[in-house]
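Engineer: Sequence plus predicted model, see below.
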Amino acid sequence: MTQATAIGFTAVLMWALLALFTIGSAPVPPFLLNAICFAIGGTIGLIWTARKGFAVLRGISWKVYAFGTIGLFGYHALYFSAFRLAPSAETGLIAYLWPLFIVLFSGLLPGERLRPLHILGALIAFAGAALIVLGRDPGGENNVAGLVLAFGCALTWAAYSVLSRRLGSVPTESVTIYCLATAALSVVAHLLLEETLWPTGALGWASVLALGLGPVGAAFFTWDIGMKKGDIQFLGVASYAAPLLSTLALVAAGIAPATTTLAIAAVLIAGGAALAASASARKGQA
């Protein structure tokens, strides 16, 4: 595993804590939470960028900034809207097609070679994720519009991730502007669509801060590095570790029970990632 791939995988590890911290942040509505967290993430980016100088941000095309903002804000807007219309496990599963799409779309990139084991590994890992997601909430309501939006959010994140590879010459500091612009758009969406509810107590504020520092902050910077310079097929399959690790975090916190289904899912996801790693190793030797 290259250094860039390892850095990219830290985003998956941070996203594993997304559910735990989100639960702790209640009752903050989604777009307000988005605004606060991306503002924190953007501030981290400003501090990080300051070491190189802000001139690095001025040399980037507005089209790149528009692309990144559409990717970050568009994904979250579609995700939240999908669950408002169709709050069910099926919605979550469709939204989690993005790692599989990343693997498939990566084959269209110049210089990338997609092997059958990459696809097989992604499908096996998806099966493991399906066991977890479908097992969380057998109830809930579905409607076509909500499921279509969930599919759209999966396509949006996969397209953002894969197309980031084409922007390999653009410094990762650009994500700072993506985050700040997403925060600003989230404020507008919150004012139009939501009631303002702030975190409750020290635990609530600590959860929001943790989200902004990690899963909805630094994770987007490390993911950018992985997508631009790392093994994109392996990272796509390895992303299915996020729902597994997320559930394990909830088990450790006493929020969710440990089940046999969880163990089976762990084997499937680990096996899928191993197949993808094997295919990547062969690609490197070819």
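Structural biologist: Right, received. Where do you want to start? Residues are numbered from 1 along each chain as shown.
Engineer: only C-alpha atoms for contact and neighbour calcs from this point on.
Structural biologist: Fine.
Engineer: tell me, how many neighbours does the closest residue to A242 other than its chain neighbours end up with?
Structural biologist: With CA to CA, 6 or more residues apart in numbering as the criterion, A242 has its nearest non-adjacent residue at 4.7 Å, and that residue is A16. Here the number of neighbours of A16 (other CA atoms under 10 Å) works out to 24.
Engineer: Put this next to the previous one:
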Amino acid sequence: MSRGQATVIGFSAVALWALLALFTVGSAPVPPLQLNAICFAIGGGIGLIWVALTEGFGVLRRIPMKVYAFGTIALFGYHFLYFTALRLAPPAEASLIAYLWPLLIVVFSGLLPGERLRALHVLGALIAFGGAALIVARGGVSARAEALPGYGLAFLCALTWSAYSLVSRRLGEVPTAAVAVYCLATAFLSALAHLALEPTLWPAGISGWGAVLALGLGPVGLAFYTWDVGVKRGDIQLLGTASYAAPLLSTLALVLAGVAAASPLLLLAAAMIAAGAFLAAMASKLKKGASD
């Protein structure tokens, strides 16, 4: 698999995450941690089926327990921190802070072996972040002192996902099959947290269950496998910058579904995200040319 192919596969995760909001709306009134438990169980289940049909379960026994612990802590930790941050701080501000993870991936990718960070990478990531900020905080921001704990958790959320992505790059020899175990362990921990912190509510009707199933198969399932391929074998700096397309695509999906209204702001955000991704791609091209 070439670096370019792996990057495209990795970006498919971003495209799937763009459907997260739409399907989450359809899954109401299921609480976040309960939804997490159900969806990660589905995502882990399809992973086990894929492992059984390809490499066989023997590949899972050869993966060290510390790798499983790392992946589980990252997946469960990210989602638990995110949901808690949204409870303690205004959702727009918390989401925007949490969405610093692509920028952190780009900035710290220069520490990875064989990677070189250029100014265009950082500039592209900053411009793309600005485009994402227009969408996430389009209702306005109003920082409040009492929300500081939530802001802190949101930043920890960003650190968790960026660290997971960067360390996964260092674990390039670990097969993507390991993600199936990450998902199942995350489902188990989410179920425990749900029972301790939330009421149990089930999806409303067939459409609600369909939304939950779609979440488990796509944004909270396949996406984690394709992201693993992308960050391990693809252009991680370009992937980090291009990840800012997720809130844009998510909003567009809501508009097409009639859940949200279109606005001129979307065009500006799209232009900024595209410009940021273009600059990151140019930087990667320059980096490749310098190494040839």
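Structural biologist: Structure received. Just so we're clear, the structure is a prediction, and the values are computed from it rather than from any experiment.
Engineer: Give me the TM-score for these two chains.
Structural biologist: Comparing the two superposed chains by TM-score structural alignment, normalised by the length of the first structure, the resulting TM-score equals 0.98, with 286 aligned residues with a CA RMSD of 1.2 Å.
Engineer: if we can go back for a sec, contacts only, for whichever residue in the second structure pairs up with the residue nearest to A242 of the first structure.
Structural biologist: Residue-level alignment of A16 of the first structure against the second structure, with TM-score structural alignment as criterion, gives A18. A18 of the second structure sits next to P219, A246, P247, L248, L249, S250, T251, A253 when contact means CA atoms under 8 Å, 6 or more residues apart in numbering.
Engineer: run the last query once more with 7 Å
Structural biologist: Residues in contact with A18 of the second structure (CA atoms under 7 Å, 6 or more residues apart in numbering) are A246, P247, L249, S250.
Engineer: Kindly state which residue of the first structure is aligned to the last one.
Structural biologist: Mapped onto the first structure by TM-score structural alignment, S250 of the second structure lines up with S246.
Engineer: how much space is there between the closest residue to its match other than its chain neighbours and T10 of the first structure?
Structural biologist: Closest residue in space to S246 of the first structure, ignoring its immediate chain neighbours: A16 at 4.1 Å, by CA to CA, 6+ apart. If you measure A16 of the first structure against T10 of the first structure using CA to CA, to the nearest Å, the figure is 10 Å.
Engineer: picking up where we left off before, neighbour-wise, which of the contacts of A18 of the second structure leads?
Structural biologist: Using other CA under 10 Å as the neighbour test, the contacts of A18 of the second structure are led by P247, with 26 neighbours.
Engineer: Please identify which helix or strand holds it.
Structural biologist: Assigned by DSSP states H and E, P247 of the second structure falls within helix 245-256.
Engineer: again with A270 of the second structure
Structural biologist: helix 264-291.
Engineer: Might you calculate how far that helix sits from the centre of the chain?
Structural biologist: Centroid displacement of helix 264-291 of the second structure relative to its chain, using CA atoms, centre = their mean, to the nearest Å, is 19 Å.
Engineer: Give me the buried positions along that helix.
Structural biologist: 266, 269-270, 272-284 (16 or more other CA atoms under 10 Å).
Engineer: Switch the contacts of A18 of the second structure over to CSV; also include distance to R138 of the second structure.
Structural biologist: Converted to CSV, the contacts of A18 of the second structure look like this (distance: CA to CA, whole Å):
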residue, distance to R138 of the second structure
A246, 15
P247, 12
L249, 15
S250, 14
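Engineer: Alright, calling it a day.
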